[in-house]
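Peer 1: sharing a model prediction with you, sequence too.
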Amino acid sequence: MQGMSFRQGVAMALADVDSGIADYYRSRDFAPVWTGEGPAYDARRSALLEAVRMMPENGLPASLYTVEGLVSQMRAATSGQARGRLDVELSATFIRIARDLQTGILTPHDVVPEILRKVPLRDSSQYLDLVQGNDPLGYVHSLPPQTAQYAYLMKARYQLQQVVEAGGYGPVVSAGVLKPGNAGAEVGTLRNRLAVLGYDSGSLSTSYDASLISAVKAFQKDAGLTEDGVAGPATLSLVNRTATENLEAVIVAMERERWINRPLGERHIWVNLADFSAKIVDDGVTTFRTRAVIGARQENRQSPEFSDVMEYMSINPSWNVPRSIVVNEYLPQMQQDPSAASQLELIDARGQVVPRQAVDFTQYTASNFPFDLREPPSERNALGLVKFMFPNPNNIYLHDTPSKYLFAKDMRAYSHGCIRLAQPFDFAYALLARQVSDPQQYFQSKLDTGKQVQVNLKQPIQVHLVYRTAFADGYGRIHYRNDIYNRDARIWQALSAQGVALTQVRS
C-alpha cells in the first residue's frame, strides 16, 4: 500500500496526462512504476535513461529529453507527493519515447495526405506492462524495427553524419553531360565523386576511359538508371547529391521504417514507388523483381502509400473506368465527338450496354452523367491482359499495360495511380507457382479463353506500397532515388520541426 502523500501526488499528476495512463494507475491502485525501491525499479529507471540515449542514434530529436535532466528530476523528488507526480511524469515520458522509437514521431497522413498507411500503434498499457518485465533494458532495445533494412540505415546515418561534419563529399560535377572520350578537370571531378560514393574506377586519369565507363555503369545500375556509361543529367543529379541530402533521406527512411514496424508477411509484395519497381519477397529474399510505372506527378494522380492483402488475379480483365476519369476526361471528349474513345462501352444503371448514338452527351455534366464506361477484354485494354487485386477503397491495383514503351524510361510516373508491371505474366507465374504444378501452362490456358477469369490465390499475400528514396540492398549498400512526389522533403521538414537537427554542410 502506497503512502497517502504518494497517492495524492499520482492523483494530481493524472489530471495532466491522457486517459490511458490515468486508467492504468487506477487499475493498479496507484502502485509506482518507476519510483519504488529495489533492483526491479533500478532496472526500469536504467531502461528509461537508455531509451533517451537511443533517440539521436535512431534519427529522432535529442533535445526533447536528456539523461541529466531526468536524473535531476529523480533526485529532486524527495517527498511522497513529489515521487507520485514524478512517477506519472516518467510514465508519460517513457510512453512517448517508446512510441517514437517503435512507430515514429510523426503521424504520416498529417504530413503527406497520400500516405494512407495505418501505423501499428500500441496501447499505453502495453508499454508500461512490458517495461516492468524481467528484462526492461532488452525490451527498450527491441522497440525500434529489428529488420536488416533498419540496421543498415542506422549504420548509414552514423557514417553520413561523419561525412557531413567533415565537410561533405567534395566538389560537384558542374558539366551538364560527360561522355566517353571527354577529358579535363570535370572528368576528374566525376571520377573522384564516384570513388567517394563507393564506385572507385581504380584510376586518377582525367580522361573518360573504359575504367570510368565501368564505374558510371555500376553507379547507374544501382541507381535504377539506363546503364549506358554516359553521365547525363539523370546520372549527374544523383552523383551530385550532397552528403546532407543523403543523410536527410536516410533519416526519413528510418522514420518510414518505423511506420511499418510490424510483420510484413513471410511472402509479400513490395512496391517502391520512388524506385519504380515491384518485387516478391520470400523470407527476406527477393525472388522476383520487375520495373513498374506509377501514378503521374499531378496531385490527383499520384499513387498512394498503404498496405493491403492481394486476394486474386483477373485474367482478360475488363476495365471499369473510375468515375473521376469518366467525367473529367472521357465525358468532355464525347461531348466534342460522340465516337471518341470508341473502345469503351457505355453502361447504364442496369448494367446494359447503351448505343452511343442514343445519347446526347452535351446534355450532361460531371455531376449528373448517368452512365459508366467499361473496356472489354483485349490486348489493347488499358489494364492489359491481367490485373492483380487487393480490394481497397483507393481502387489501386497492379496490372499489365499495352504501353510497354514506358518501361524503357528512367522516370516512370505516368499512370492514374495504379501500378503497371513490365513483366505481368512472369509475376503471375511466380504467384501461381505455389498452388499449381505448371503455372505458365495454367495461366495461358485461362488467357486463351479470351474471357475474363478470376483466379483466387490460395494463400493471400500482403502488398506494401511504399516510397523510399533511400534504401539498403541485401549487402548493406544504400541506394538513393529522386523524391519525385516531393513527399520526403515534407517529411524532413516535419521531422526538423520536431527537433531533428543536422549540421548543415552542403558540399
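Peer 2: That came through fine.

Peer 1: from here on, contacts and neighbour counts on C-alpha atoms
Peer 2: Noted.

Peer 1: pretty sure A278 contacts T287?
Peer 2: No. Using C-alpha atoms under 8 Å, A278 is not in contact with T287, being 11.1 Å away.

Peer 1: which of the two has more neighbours?
Peer 2: A278 (27 against 12; other C-alpha atoms under 10 Å).

Peer 1: residues touching that one, list them.
Peer 2: Residues near A278 by C-alpha atoms under 8 Å, 6 or more residues apart in numbering: I269, W270, V271, N272, R289, T290, R291, A292, L421.

Peer 1: now do the same contact list for S205.
Peer 2: G188.

Peer 1: now swap in Q357 and tell me
Peer 2: For Q357, the contacting residues are P338, by C-alpha under 8 Å, 6+ apart.

Peer 1: mind redoing it with 10 Å?
Peer 2: P338, S339 (C-alpha atoms under 10 Å, 6 or more residues apart in numbering).

Peer 1: in a helix, it, correct?
Peer 2: Yes. Counting by DSSP: H, G, I helix; E, B strand; the rest coil, Q357 falls inside a helix.

Peer 1: may I see the buried residues of stretch 83-91?
Peer 2: For stretch 83-91, a neighbour-count test (16 or more other C-alpha atoms under 10 Å) marks R83, G84, R85, L86, D87, V88, E89, L90, S91 as buried.

Peer 1: same check, this time on stretch 281-289
Peer 2: V281, R289.

Peer 1: what is the most widely separated pair among the buried residues of stretch 83-91?
Peer 2: The most widely separated members of these are R83 and S91, with 12.2 Å between them, by C-alpha to C-alpha.

Peer 1: what is in contact with these two at once?
Peer 2: P32, W34.

Peer 1: span of stretch 288-308 from start to end?
Peer 2: 19 Å (C-alpha to C-alpha, to the nearest Å).

Peer 1: try stretch 393-411
Peer 2: In stretch 393-411, first residue to last residue: 27 Å (C-alpha to C-alpha).

Peer 1: sorry, back to before: distance to S237 and secondary structure for the buried residues of stretch 83-91 - can I get that in a markdown table?
Peer 2: Putting the buried residues of stretch 83-91 into a markdown table (distance: C-alpha to C-alpha, whole Å; DSSP: H, G, I helix; E, B strand; the rest coil) gives the following:
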| residue | distance to S237 | secondary structure |
| --- | --- | --- |
| R83 | 56 | helix |
| G84 | 57 | helix |
| R85 | 54 | helix |
| L86 | 52 | helix |
| D87 | 52 | helix |
| V88 | 51 | helix |
| E89 | 48 | helix |
| L90 | 47 | helix |
| S91 | 47 | helix |
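
Peer 1: okay, pairing it with this:
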Amino acid sequence: MIRFRLLAALLAFLAPLTGPFPSFANETLWVGSTAGEARAAALLQAIRSAPDHGLDPSWYGLAALEKAAAPGADPALAETLLTAAFVAYAGDISTGRVRANRVDREIDIKQRKVERADLLKAAAEATDFAAYLAGLPPKGDYPALQKALATWRAKRDGAAYTPVPDGAALKPGATDPRVELLRNRLAELDLAVPAPVTTADSYDEPLVAVVKAYQEAKGLTVDGIIGAKTLQSLNTSIDERIVQIIANLERRRWLPEDLGTRYVLVNAGDYSMVFVDGGEPVFRSLVIVGTPRNPTPEIQSTMRGFQTNPYWTVPQSISGEEYLPMLRRDPNALQAAGFKIFESWSDDTELDPNTVDWNSVHPKAFPFRIRQDPGAGNALGYIFFPFPNQYGIYMHDTASRWLFTEGSRNFSHGCIRLQNPLDFAEKAFGGRGGFSKERVRQVIDAGQQAHYTFPEPITLYVTYRTVSAAPDGVPTFRDDVYGRDRRVVRAMAKP
C-alpha cells in the first residue's frame, strides 16, 4: 500500500502546491478500506456532477478515474489519480477554476485561496465525505445560479431561436417586415406578445409596451426603439446565456464566502451599488460605470472617507486621446470649462496653451498635466471617494446627473459615478462623528475643499455580475457589454 508521504512527493511533481502535503503515516485516502472506497465513490459522483457547477468532468480525468477505481485495478495508481483529481476539483469548486487576475487585465481581486494540504487533511478527517464535498461551493445565491443553469440547459434542447435581422432602428409606429420576426423572438423569450392591432408588420403600441418591459428588465434605455443595443440583446442565444451563467458561477467562487458586515458592493454588470452596514443593506444607488472601451475593473479595496470640491487631474490617456484634438483646433478650448495646463506632472508651473505647437505633440506621449478646477462643471462633481487601486479610478459625484435616467449606464472612463453621494456619506457615518449633511452642503457651496474620514473603513467590492437569480432559479440577465464573461469561460476550459 502506497505511503501517503510518497504520494505527496509524486503529486508535488504533478502540480505546483500552495503548501506542503500532510503525512498520515501508512494510511491511504481512497483504496484499501471500506471508508476509502466510500470516499472514492463520493468523489467520482461529485465529479460526474461537475456540470451542475459549470465545470467539465474531463478536466479531472473522469474516464481514467473510473478505470483506476474499478475492481482489480492498480491501487497505487488509483490512489495517485484520485488524490490529484480531488485537490483539483475541490480547489476549483471552492475558490474558482482560474486565477481571476490572469483572465483579464481589468481584474485585480483578492481571490480566495485554499491550501491543498488542508484539503487533504479535511478529506481524511471528514466523517461524511459526501457532505463535505457538497459544502465546498459558496452559499448565498450560488445554488440559485445552479438552478438557472439547469433550467437554461433544458431549454436549449427544444427552444426555437428566431434572430431579428439588422437594419435601421425600428421605431414605434413603423411598418417593417422584421416586426413579425420581433414578435416571434419576444415570444421565444417567454414574454406575452399581444396580437397585432392591424397588420403583423406594424410596430404598434401594445408591442412597444412589451419591448419597453424587456428593455427595463435588461438595463437598456427604455424607449421602445429597436436600436443596436436592444437588437444585440434580443439576438443573444441560449448558448450565450448559458455561458453567462457559468461565468457568474465562477465569479462568485472567487469572492469571500462572507463579504463582511460593512462593505460596498458595486456591480458594474447591472449599474448598481449597495452599502451594507451591520450586516444589513442601508443604502442603494444607481451608478454609472465605464464604457466597453474603458471598462470598470473588478477590484477589492478599502474606502476611508471622502473629499469635497475636488480638483480633477486628467489621466494622461484622456489628455492625449480626447483633449489633444480639441487643443489642436483651439488652444483655448479647455479654459471655459475650468481646465488649466501645467508644464509637467512634477510642478505647478502653468502653461499658456497658445505657446505650444499642439500638432507636434504625440497623443501617446502627452507631456503636460491638465487639471480641472472645482465647480459645477467639474467631472468629479462636488464629492469624491478615493480608494487604493492600480487603475487610478474612484467613486465620485457627477455634473452629468441626467445620465442616471439611461438604462445602459456605461459612460465613464472607468470610474464609478454615484447618484446620491452625500446620502451615501451620511449612511457611512451612521450618525457618528458629529456628521451633518447640511454642514457638508455649506462647505460645498462655499467652494471649500475638506476631507472627511469615516468612523470605520468600508471594504469595497467592485464586481461584474451579469446574471442574478431568484431562489427558485429564475435568472435576470444583463448583457455582457465588456465581453468579460466569454473570456472567463474560455480561460476555464484551458488546462
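Peer 2: Nice, thanks for sending it over. Bear in mind that the values here come from a model prediction, so they are computed numbers and not experimental data.

Peer 1: distance to S445 of the first structure for the contacts of A278 of the first structure - can I get that in a markdown table?
Peer 2: Formatted as a markdown table, the contacts of A278 of the first structure follow (distance: C-alpha to C-alpha, whole Å):
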| residue | distance to S445 of the first structure |
| --- | --- |
| I269 | 25 |
| W270 | 28 |
| V271 | 28 |
| N272 | 31 |
| R289 | 24 |
| T290 | 23 |
| R291 | 26 |
| A292 | 26 |
| L421 | 21 |
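
Peer 1: save these as JSON lines, and put in distance to I260 of the first structure and secondary structure too.
Peer 2: Output for the contacts of A278 of the first structure, formatted as JSON lines (distance: C-alpha to C-alpha, whole Å; three-state DSSP):
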{"residue": "I269", "distance to I260 of the first structure": "14", "secondary structure": "strand"}
{"residue": "W270", "distance to I260 of the first structure": "12", "secondary structure": "strand"}
{"residue": "V271", "distance to I260 of the first structure": "14", "secondary structure": "strand"}
{"residue": "N272", "distance to I260 of the first structure": "14", "secondary structure": "strand"}
{"residue": "R289", "distance to I260 of the first structure": "21", "secondary structure": "strand"}
{"residue": "T290", "distance to I260 of the first structure": "23", "secondary structure": "strand"}
{"residue": "R291", "distance to I260 of the first structure": "23", "secondary structure": "strand"}
{"residue": "A292", "distance to I260 of the first structure": "22", "secondary structure": "strand"}
{"residue": "L421", "distance to I260 of the first structure": "24", "secondary structure": "strand"}
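
Peer 1: separation between A399 of the second structure and A209 of the second structure?
Peer 2: A399 of the second structure is 32 Å from A209 of the second structure, by C-alpha to C-alpha.

Peer 1: whoops, V443 of the second structure was the one
Peer 2: 46 Å.

Peer 1: do the same with A160 of the second structure
Peer 2: 23 Å.

Peer 1: next one: F275 of the second structure
Peer 2: 33 Å.

Peer 1: those two: who's more crowded?
Peer 2: More crowded of F275 of the second structure and A209, by other C-alpha under 10 Å: F275, with 23 against 17.

Peer 1: the more buried one belongs to a helix, doesn't it?
Peer 2: No. Read with three-state DSSP, F275 of the second structure is strand and lies in no helix.

Peer 1: can you tell me what it aligns to in the first structure?
Peer 2: Taking TM-score structural alignment, F275 of the second structure has I280 as its aligned residue in the first structure.

Peer 1: its match contacts I269, correct?
Peer 2: Yes. I280 of the first structure lies in contact with I269 (C-alpha atoms under 10 Å); the separation is 4.6 Å.

Peer 1: what do the two both touch?
Peer 2: T286, F288, R289, I461, V463.

Peer 1: inside strands: which ones of those residues?
Peer 2: T286, F288, R289, I461, V463 (DSSP state E).

Peer 1: export these as JSON lines, with columns for distance to A22 of the first structure.
Peer 2: What follows is these, written out as JSON lines (distance: C-alpha to C-alpha, whole Å):
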{"residue": "T286", "distance to A22 of the first structure": "46"}
{"residue": "F288", "distance to A22 of the first structure": "49"}
{"residue": "R289", "distance to A22 of the first structure": "49"}
{"residue": "I461", "distance to A22 of the first structure": "40"}
{"residue": "V463", "distance to A22 of the first structure": "38"}
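
Peer 1: which pair of the shared contacts of I280 and I269 of the first structure spans the longest distance?
Peer 2: Applying C-alpha to C-alpha across the shared contacts of I280 and I269 of the first structure, the maximum distance is between R289 and I461, 15.8 Å.

Peer 1: sorry, back to before: ok, the buried residues of stretch 83-91 of the first structure vs E305 of the first structure, which is closest?
Peer 2: Nearest to E305 of the first structure among the buried residues of stretch 83-91 of the first structure, with distances taken as C-alpha to C-alpha, is S91, at 32.8 Å.

Peer 1: residues touching the equivalent of that closest one over in the second structure, list them.
Peer 2: The equivalent of S91 of the first structure in the second structure is T83 (alignment by TM-score structural alignment). For T83 of the second structure, the contact set (C-alpha under 10 Å, 6+ apart) comprises L7, A8, L11, T28, L29, W30, A40, L43, L77, Y89, L120.

Peer 1: go through those residues and flag which are in helices.
Peer 2: Counting by DSSP state H, the part of the contacts of T83 of the second structure found in helices is L7, A8, L11, A40, L43, L77, Y89, L120.

Peer 1: please, a ChimeraX command that selects the buried ones among those residues?
Peer 2: Those of those that count as buried under 16+ other C-alpha under 10 Å are selected in ChimeraX with:
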select :7,8,11,40,43,89,120
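
Peer 1: of all the ones in helices among the contacts of T83 of the second structure, which comes closest to K437 of the second structure?
Peer 2: Of those, the one sitting nearest to K437 of the second structure (C-alpha to C-alpha) turns out to be Y89, at 50.8 Å.

Peer 1: now the closest one: closest residue in space, sequence neighbours ignored.
Peer 2: Of all residues not flanking Y89 of the second structure in the chain, Y60 sits nearest, at 6.8 Å (C-alpha to C-alpha, 6 or more residues apart in numbering).

Peer 1: pretty sure the one you found sits against L82.
Peer 2: Yes. Using C-alpha under 10 Å, Y60 of the second structure makes contact with L82 at a distance of 9.1 Å.
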